[in-house]
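Trainee: Sequence plus predicted model, see below.
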Amino acid sequence: MLVSTPRLNLRPIRLSDKESLFAYRSDAEANKYQGAVPKSINDAGQFIKNTARTPNIAGTWFQLAIIEKESQEMIGDLGINFHKENYFRVSLGYTVAKQKQGKGFATEALRHVIDHVFREMGKNEILVHIDPENRASIRVAEKLGFTDTQNEIVTEMHGQSFTDRIYCLTKSDWLSV
């Protein structure tokens, strides 16, 4: 799965990306709403190893590296969770380096991945789980047409509990815009 946008290339994440991933994901303050904040480069490598090598396998996360075309630097990552219980539903998660936030990179990457998921992969529904305090991520989701389902999900990760709101975008809503 390769996606190209005006300013970005998105490609499957590689183990050789672990230093880049660690550089922006290890900043606990910038990633305070993330469940996966690596404490070492080895943690970043393990995170990459635990992602699927092939997209569209039920019950897996497939991770894309977000590469800025101008600098050729990895500035973030975007994960697609292929739901086990519903083949036609995926969840997305995204992280952009602190110094690149607020420049529209997340919106640009998501817009193209959403289009690919609906048009090429035949999915009908995309969910994002967002911490209610993460106003920037909520703005990105709403700008792309996601709506707040008013439902919450509690996730346990690394001994911590996270309560997120679930936002939803359907294929029919996306294609009608």
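Mentor: All right, it came through fine. Residues are numbered from 1 along each chain as shown.

Trainee: going forward, measure contacts between C-alpha atoms and count neighbours the same way
Mentor: Fine.

Trainee: what's the next secondary structure element after the longest helix belonging to the chain?
Mentor: Counting by DSSP state H, the longest helix found in the chain is helix 105-119. Of the helices and strands lying after helix 105-119 in sequence (DSSP states H and E), the nearest is strand 125-130.

Trainee: hang on, the earlier thing: check which helices and strands the longest helix of the chain sits against.
Mentor: Helices and strands touching helix 105-119, by 3 or more Cα pairs under 8 Å, 6 or more residues apart in numbering; DSSP states H and E, are strand 3-4, strand 8-12, strand 89-96, helix 135-143.

Trainee: Below is an additional structure, to be compared with the one above:
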Amino acid sequence: MIGRWQHIEYVIGFNLDRRAFDLLGCMPTVPGAIGAFRRSALREIGGVSTDTLAEDTDLTMAMCRSGWRVVYEEHALAWTEAPTSLGQLWRQRYRWCYGTLQAMWKHRRAVTERGTFGRRCLGYLTPFQVVLPLQQFVYRQLMYLVVIQSVATAVLGVRLRWQTIRREGTFASAPASS
């Protein structure tokens, strides 16, 4: 089940993100399971670094900072082994998240360098990979509970009535037309 969920996440989420990054010219990660790089590019940046736990992200950022064009190839295929338990999934994602933070910190000077990679890539990763996962810790879990309750209601055949929300009047009134 975890492998199937991860497949859906990769096909839907990661691929959409990578298409957008490709269009913006700021690819933050070419996954290690499917990355292909020119030997000359690897030599130029000093090879694969062991500075971070997300070596694929670190490598991709180094490539972009060196002026190499990193693109998304929608037809590329890779097979990778997915975690088989929640504990393994947790460890994998913990390493990825921490490694991404390390790579962001390592390449933080890219924000002030010539070109748009640093401002676009790190500018995107900071709010959407760091700040919003914190926001989603509560909000996203609440939305999952709403989905679970909705599915249970539908499966049980319960008819749900229209429910209005209590209006608080927090918006300023529209200006009167003359």
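Mentor: Structure received. Please read these numbers as outputs of a predicted model, since none were measured by experiment.

Trainee: Need the TM-score from the superposition.
Mentor: TM-score for the superposed chains, counting by TM-score structural alignment, normalised by the length of the first structure: 0.30, backed by 88 aligned residues with a Cα RMSD of 5.1 Å.

Trainee: if we can go back for a sec, just the buried positions in the longest helix of the first structure, please.
Mentor: Within helix 105-119 of the first structure, the residues that count as buried by 16 or more other Cα atoms under 10 Å are 105, 106, 107, 108, 109, 110, 111, 113, 114, 116, 117, 118.

Trainee: Quickly name whichever of those residues is closest to residue 127 of the first structure.
Mentor: Taking Cα to Cα as the measure, residue 127 of the first structure lies nearest residue 114 of the buried residues of helix 105-119 of the first structure, at 10.5 Å.

Trainee: give the contact list for the closest residue to the closest one other than its chain neighbours.
Mentor: The shortest distance from residue 114 of the first structure to any non-neighbouring residue, by Cα to Cα, 6 or more residues apart in numbering, is to residue 126 (7.9 Å). Going by Cα atoms under 8 Å, 6 or more residues apart in numbering, residue 126 of the first structure touches 89, 90, 91, 92, 114, 168, 169, 170.

Trainee: how about these, which pair is most distant?
Mentor: It's 92 and 170 that sit farthest apart of these, by Cα to Cα, at 13.1 Å.

Trainee: Quick check: longest helix in the second structure by residues?
Mentor: Per DSSP H, the second structure has its longest helix at helix 132-155.

Trainee: for stretch 118-126 of the first structure, how far is the first residue from the last?
Mentor: End-to-end distance for stretch 118-126 of the first structure: 9 Å, by Cα to Cα, to the nearest Å.

Trainee: same thing with stretch 124-139 of the second structure?
Mentor: End-to-end distance (Cα to Cα), stretch 124-139 of the second structure: 20 Å.

Trainee: re earlier: the residue nearest to residue 114 of the first structure and residue 82 of the first structure, how far apart?
Mentor: Counting by Cα to Cα - residue 126 of the first structure and residue 82 of the first structure are separated by 10 Å.

Trainee: Now for the two: what residues contact both?
Mentor: The contact sets of residue 126 of the first structure and residue 82 overlap at 89, 90, 91 (Cα under 8 Å, 6+ apart).

Trainee: before we move on, back to that, just put the contacts of residue 126 of the first structure in CSV and tack on distance to residue 135 of the first structure.
Mentor: Below are these laid out as CSV (distance: Cα to Cα, whole Å):
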residue, distance to residue 135 of the first structure
89, 24
90, 22
91, 19
92, 17
114, 21
168, 16
169, 18
170, 22
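
Trainee: Report the buried members of those.
Mentor: Listed as buried from these are 89, 90, 91, 92, 114, 168, 169, 170; burial here means 16+ other Cα under 10 Å.
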